[in-house]
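S.K.: just coords:
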């Protein structure tokens, strides 16, 4: 499953899989417990494929950060839990993305990234490479 079908909903814990759209919003299914929720368009919703992390030079897509974590951990869950102290989280993230912008990426952001990676890993969603749609679009342009 691609990250463009995975959502973070403001005020709700964990991540959600986009099931279907409705007139007033959409229906999502929790990756934590499988419960379905109806979300209106007024909620603060982020699609993981559209999130990027600030570095000193550019913004790095979240999927690239997840891929770096996967490479560092050799495909396993993170060696650091999301409830660790701020200093330990920052040290771990510095190993993953050494040039991240420490002024704009907060410890709470790092906690979310680690927690999200572990949730996706538990669900067997570990392919963070480009989606097939992007590859098809590139081949059609040539």
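M.R.: Okay, I see it. Here the structure is a predicted model, which is why all the values come from computation and not from measurement.
S.K.: switch to C-alpha atoms for all contacts and neighbour counts from now on
M.R.: Noted.
S.K.: which ones are touching residue 37?
M.R.: With contacts defined as Cα atoms under 8 Å, 6 or more residues apart in numbering, the neighbours of residue 37 are 27-30.
S.K.: second one coming, line it up with the first:
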């Protein structure tokens, strides 16, 4: 799952895909309606690939969390982000048992599930095939 060009723009609903960088900012396309917008460098923008979730052992990248949700749901939709707080917390605990409940707020869980379902609806969540380097390819052994 590649979140390298997926953005969250503060003050704008939904997620965006980075299309083109300009001299004064960049152009992004909304995943909700497909409209392109111009975003200045002064805007508060977060790349999903740079976001992490607090756990008791440290931080986990959002891509790993998305992968855990996808595995749990067999690459289907997750529960709605509009569920009540207790249901969302219980669901997130199933996905990531060691998340730091004091630093990960219900609003964060809602946002992650909303983002996951948006990416799922747009077909951006796909199972990645494991890479097998040529060095590790199976070798035939000859008996003498």
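M.R.: Nice, thanks for sending it over. Not measured: the values here are computed from a predicted model.
S.K.: Most widely separated two among the contacts of residue 37 of structure 1?
M.R.: 27 and 30 (10.1 Å; Cα to Cα).
S.K.: joint contacts of the two?
M.R.: In contact with both residue 27 of structure 1 and residue 30: 36-37, using Cα under 8 Å, 6+ apart.
S.K.: picking that back up, reformat the contacts of residue 37 of structure 1 as TSV; add secondary structure and distance to residue 133 of structure 1.
M.R.: Listed next are these as TSV, based on DSSP: H, G, I helix; E, B strand; the rest coil; distance: Cα to Cα, whole Å:
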residue	secondary structure	distance to residue 133 of structure 1
27	strand	23
28	strand	22
29	strand	23
30	strand	25
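S.K.: Scan those residues and report the most crowded one.
M.R.: Across the contacts of residue 37 of structure 1, neighbour numbers were computed from other Cα atoms under 10 Å; residue 28 holds the maximum, 23 neighbours.
S.K.: mind listing what that one touches?
M.R.: Counting by Cα under 8 Å, 6+ apart, residue 28 of structure 1 has contacts 16-20, 36-39.
S.K.: 6 Å instead, please
M.R.: 16-19, 36-37 (Cα atoms under 6 Å, 6 or more residues apart in numbering).
S.K.: What is the aligned counterpart of it in structure 2?
M.R.: Correspondence of residue 28 of structure 1 to structure 2, assessed by TM-score structural alignment: residue 28.
S.K.: Next one: the closest residue in space to its match that isn't next to it in sequence from residue 46 of structure 2, what distance?
M.R.: Leaving aside its sequence neighbours, residue 28 of structure 2 sits nearest to residue 18 (Cα to Cα, 6 or more residues apart in numbering; 4.6 Å). Plainly put, residue 18 of structure 2 is 11 Å away from residue 46 of structure 2 if you go by Cα to Cα, to the nearest Å.
S.K.: Likewise for residue 115 of structure 2?
M.R.: Taking Cα to Cα, one finds residue 115 of structure 2 at 13 Å from residue 46 of structure 2.
S.K.: And what about the nearest residue to residue 15 of structure 1 once chain neighbours are set aside, helix, strand or coil?
M.R.: Leaving out its chain neighbours, the residue that sits closest to residue 15 of structure 1 by Cα to Cα, 6+ apart is residue 8, at 5.1 Å. Under DSSP: H, G, I helix; E, B strand; the rest coil, residue 8 of structure 1 falls in the strand class.
S.K.: looking at it, residue 8 of structure 1 is touching residue 44, isn't it?
M.R.: No: assessed by Cα atoms under 6 Å, residue 8 of structure 1 is found out of contact with residue 44, at 8.4 Å.
S.K.: neighbour count winner among the two?
M.R.: residue 8 (19 against 11).
S.K.: Would you enumerate the residues in contact with the more buried one?
M.R.: Residue 8 of structure 1 neighbours (Cα under 6 Å, 6+ apart): 15, 45-46.
S.K.: I am finished for the moment; much appreciated.
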